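Visitor: pasting the sequence and the predicted coordinates here, then a few questions.
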Amino acid sequence: MKRTMLFILSVMLLAPQVFAETITVCSYGGTYNQAIEKVFAEPFTRQTGIKVVTVSFPNYAKMKAQVASGNIEWDVVEPSIKAYALGVKDGLFEPLDLSGVDTKDFIKTGVTDFGLATIYYSHNVTYRTDVWPKTQGPKNWADVWDVQRFPGPRGMKYTAYSNLEAALLADGVPPNKIYPIDVDRAFKKMDELKPYIKVFWKNGAQGQQVMKAHEADTGSFTAGRMQIIAEQGVPVTCEWNQQIVDLDYLCILKGSRHKDAATQFIRFTAAARRQAEFAMLTNYGPANTKAYDFIPEDKAKDMPTYKNNMKTAVTIDGNWYAEHGKEVAQRWEAWKMN
């Protein structure tokens, strides 16, 4: 009898696992996808029997092509707020049913008809503390523009996105008056800084390398990425004053054959404890503010959505970019070349 039971058990262990269904989640790869798998995907599979496959990158053109062809490869996608707004305009997403999800503690911009946010990230005034001691470096965007008080090379993101907002803040526009963007005024202010911009970084990894290699003394960088290299010993710090806040949404591509399973997955990510764990792994801020009940204070104060950090923040207006992004991007590329 024992041999029979052992044989049956060994067969069960060797047999391939059978899942009720499989969904594909398209996000940003690397350690970020690893965090999705650990915090959301694996527990979700254990609870529901639905397998989650993570891939990258949620390129807008590919999302649009999948919907147009009806050949949906990605069930859940994580577009930026700009791509989200454009996708809503282009009809790329399924309406999102959040029945049973308590969203009262979510940041207002994190809950929409077609998407739910899990994290917020930010573009921050950043400087090297071997150039200026901590608390004595640039404290706001006007300081970044002040090359007399704070001389040295600058590093900025390679897109107009977030730079135009920083320029207007540097020019004295209050955070709640940034939109609609006065494009001419923003570019005029960028003209002042351009001679001092040594590098336009293209992604978070390159931004880290710029500060590691001391290619820039100060500029605009993502706080989460800077915190990681600071923990590795790079002398760098960020200011939360006037942070420019960005976010991504989890959405379901229109025509997904696994809409119900995808909806279940997105609902699963909303829980405060899960968002807390995800935030601590990624150094980003949770969309569900209840998550801060489960995050140590010393860690919480270095996240974008911590209440004190949001007081002077500007949150990217994806709808504005959906309307004006194309012409602004063209002007920006021409400006960089001149």
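Guide: On my side now, so go ahead. Residues are numbered from 1 along each chain as shown.
Visitor: please make it C-alpha for all contacts and neighbour counts, starting now.
Guide: Noted.
Visitor: name the next helix or strand downstream of the strand or helix carrying L9, please.
Guide: Counting by DSSP states H and E, the element that carries L9 is helix 2-14. On the C-terminal side of helix 2-14, the closest following helix or strand by DSSP H and E is strand 21-27.
Visitor: now do that next one: which elements does it pack against?
Guide: Applying 3 or more Cα pairs under 8 Å, 6 or more residues apart in numbering; DSSP states H and E, one finds that strand 21-27 makes contact with strand 50-56, strand 76-77, helix 259-268.
Visitor: go again with 6 Å.
Guide: The criterion is 3 or more Cα pairs under 6 Å, 6 or more residues apart in numbering; DSSP states H and E, and the helices and strands that strand 21-27 contacts are strand 50-56, strand 76-77.
Visitor: can you put those strands in JSON lines and add mean neighbour count?
Guide: What follows is the helices and strands packed on strand 21-27, written out as JSON lines (neighbours: other Cα atoms under 10 Å):
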{"stretch": "strand 50-56", "mean neighbour count": "19"}
{"stretch": "strand 76-77", "mean neighbour count": "30"}
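Visitor: what sits against E277?
Guide: Contacts for E277 (Cα atoms under 6 Å, 6 or more residues apart in numbering) come out as none.
Visitor: try 7 Å this time
Guide: E277 is in contact with V39, counting by Cα atoms under 7 Å, 6 or more residues apart in numbering.
Visitor: so after whichever strand or helix holds it, what's the next helix or strand?
Guide: Counting by DSSP H and E, the secondary-structure element that holds E277 is helix 272-282. Later in the chain than helix 272-282, the nearest helix or strand by DSSP H and E is strand 285-286.
Visitor: any buried residues in the helix or strand following that following strand, and which?
Guide: On the C-terminal side of strand 285-286, the nearest following helix or strand under DSSP H and E is helix 297-300. Residues of helix 297-300 classed as buried under the neighbour-count rule (16 or more other Cα atoms under 10 Å) are A300.
Visitor: other residues contacting helix 297-300?
Guide: By Cα under 7 Å, 6+ apart, the list of residues contacting helix 297-300 reads 292, 306.
Visitor: and here is the other one:
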Amino acid sequence: MRRARLSRSSIQGEASMPQSPSRAQPRRTVVAGLAAALVAPAIGISVRAQGKQVVVRTGGGGYDEAKRASVYEPFTRETGIEIVLVAANATKMLALARAGSDEIDVYDTNDETLLQISRANGLAPIDYAGFKFTDPADLPAALRQPQYAGHSYFATLLGFNTSRIKPGSEPANWAQFFDVQRFPGARSMPNPSLGEPTLEFALIADGVPMDKLYPLDIERALKKLGTIKKSIVKFWETGALSTQLLVDGEAPLVALWNTRLYEAMGKGAPVAAQWNQNQAALVAFGINRHARNAANAKVFVDYCLSAETQGRWMQGVTAMPANRKAVSKASPTLRDPATGTLWVHSKGFMRDITWWADNRQKVADRWQRWVLE
């Protein structure tokens, strides 16, 4: 049996979640660094001419392990196409796109990074009409973008330490999270200069409805954030740190990714989730405009978005599927029992990636001044 090849390069940044885009390197440094950037994957790619392959950038680690038996190996069995997995953070992906590199066929990353790659003219159109495995109608319209297709959701939500806060007595919304009189104690939130939703949560706490958040009022958000500044022990910059602060009880209340929270929960940590007013974001596929294996890339994306494939992937993982027909296979903990829908649909709001792509540097600059005030 032909197996999916899992050769990888070294991973920079978070491995369990798609990277947020950062500022691109100057082009003169990009081209010089491309060879070094893909030295390890090139070992796996060098035999490409001997058989059908598709080179896929993923987040690596447990993400790939969870998909090996449910997605990668069945794909190779059914199509005869080998999968070569490579690692690259957002900065590297953008650099490769701007340099017109053909080393990666499919980008599997968050939708904001794909928007940035698209703006760099690095993505090919998605041929939904040509899909054979997936019925495009099973994908929400908002996820069927011209140059990328969402395959799953992740969320930033309110996590709490159950050894310090009894379930049912935790803050029920962000206004209560910001109420340090009623809910005293340390907190942690993500560094908003990374594009994480600290500003959104502050605005919700200040009374802004979830469907009226964008464009973000940065100054209003920072003013509200200032009311709990002394209670924030750390504005985290990695998923590992957010989980550690919560599990150790250093910060019994933490805004963090559901993937990290549920990973800790699965290991028996005393943590739980409050899904109300969560922020949802997408992990998606984009096909490199310069892909060497463009036809195989199309087949891979089509296969991975199908209800059958997503249904298999949902078994035993904390992913939230894009395909409507696979939602019933998602873990019950990721579904609202009142509606049967995913929590990101019943109690959440979608991240506005266009606003963040246009304003990320502005937020980062203002944030650097605010932390010193």
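Guide: That came in fine, so what should we check first? Keep in mind that what you see is a predicted model, and the values were worked out from it rather than measured.
Visitor: need the TM-score between these chains.
Guide: These two chains, once laid on top of each other, score a TM-score of 0.87 by TM-score structural alignment, normalised by the length of the first structure; 320 aligned residues with a Cα RMSD of 2.3 Å.
Visitor: picking up where we left off before, could you dump the helices and strands packed on strand 21-27 of the first structure into a markdown table with distance to V125 of the first structure added?
Guide: A markdown table is the format used below for these (distance: least, Cα to Cα, whole Å):
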| stretch | distance to V125 of the first structure |
| --- | --- |
| strand 50-56 | 29 |
| strand 76-77 | 30 |
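Visitor: tell me roughly how far the helix holding E277 of the first structure lies from the second structure on average.
Guide: Relative to the matching residues in the second structure, helix 272-282 of the first structure has an average distance of 2.7 Å after the fit, by mean Cα distance after the TM-score superposition for the first structure.
Visitor: return the set of buried residues in that helix.
Guide: In helix 272-282 of the first structure, counting by 16+ other Cα under 10 Å, buried: 272-282.
Visitor: which of those residues sits closest to K38 of the first structure?
Guide: Nearest to K38 of the first structure among the buried residues of helix 272-282 of the first structure, counting by Cα to Cα, is F278 at 8.6 Å.
Visitor: pull up the distance across stretch 209-223 of the second structure, start to finish.
Guide: End-to-end span of stretch 209-223 of the second structure (Cα to Cα, to the nearest Å): 17 Å.
Visitor: which residues are in contact with that stretch?
Guide: Residues outside stretch 209-223 of the second structure that contact it (Cα under 7 Å, 6+ apart) are 199-200, 202-204, 349, 355.
Visitor: can you give me the strands in the second structure?
Guide: 53-57, 82-86, 106-110, 149-161, 187-190, 232-236, 253-257, 271-287, 320-321, 348-350 (DSSP state E).
Visitor: can you list the helices and strands that the shortest one packs against?
Guide: The helices and strands touching strand 320-321 of the second structure, judged by 3 or more Cα pairs under 7 Å, 6 or more residues apart in numbering; DSSP states H and E, are strand 149-161.
Visitor: in the first structure, what stretch matches the strand it packs on?
Guide: Residues 116-128 of the first structure are where strand 149-161 of the second structure lands when matched by TM-score structural alignment.
Visitor: what about that stretch, distance to the chain center?
Guide: Stretch 116-128 of the first structure has its C-alpha centroid displaced from the chain centroid by 7 Å (Cα atoms, centre = their mean, to the nearest Å).
Visitor: could you dump the buried residues of helix 272-282 of the first structure to CSV with distance to F150 of the first structure?
Guide: As requested, the buried residues of helix 272-282 of the first structure are arranged in CSV below (distance: Cα to Cα, whole Å):
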residue, distance to F150 of the first structure
A272, 41
R273, 41
R274, 41
Q275, 38
A276, 37
E277, 37
F278, 36
A279, 33
M280, 33
L281, 33
T282, 31
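Visitor: which of the residues you listed lies closest to N124 of the first structure?
Guide: Taking the buried residues of helix 272-282 of the first structure together and measuring to N124 of the first structure by Cα to Cα, the closest member is T282, at 16.3 Å.
Visitor: quick one: map the closest one onto the second structure.
Guide: Aligning on TM-score structural alignment places T282 of the first structure opposite V317 in the second structure.
Visitor: can you check Q34 of the first structure too?
Guide: Taking TM-score structural alignment, Q34 of the first structure has E65 as its aligned residue in the second structure.
Visitor: and for its match, the neighbour number?
Guide: Counted with other Cα atoms under 10 Å, the burial measure for E65 of the second structure works out to 12 neighbours.
Visitor: measure F177 of the second structure to V283 of the second structure for me?
Guide: If you go by Cα to Cα, the gap between F177 of the second structure and V283 of the second structure works out to 27 Å.
Visitor: what's the end-to-end length of stretch 333-341 of the second structure?
Guide: Counting by Cα to Cα, you get 11 Å between the two ends of stretch 333-341 of the second structure.
Visitor: now it, how far from the chain's geometric center?
Guide: 21 Å.
Visitor: same check, this time on stretch 73-93 of the first structure
Guide: 14 Å.
Visitor: so that stretch aligns onto which residues of the second structure?
Guide: Residues 103-123 of the second structure are where stretch 73-93 of the first structure aligns, with TM-score structural alignment as the criterion.
Visitor: hmm, who's touching the matching stretch?
Guide: The set of residues external to stretch 103-123 of the second structure that reach it, using Cα under 7 Å, 6+ apart, is 18-21, 54-58, 90, 94, 97-98, 147, 282-289, 291-294, 297, 353, 357.
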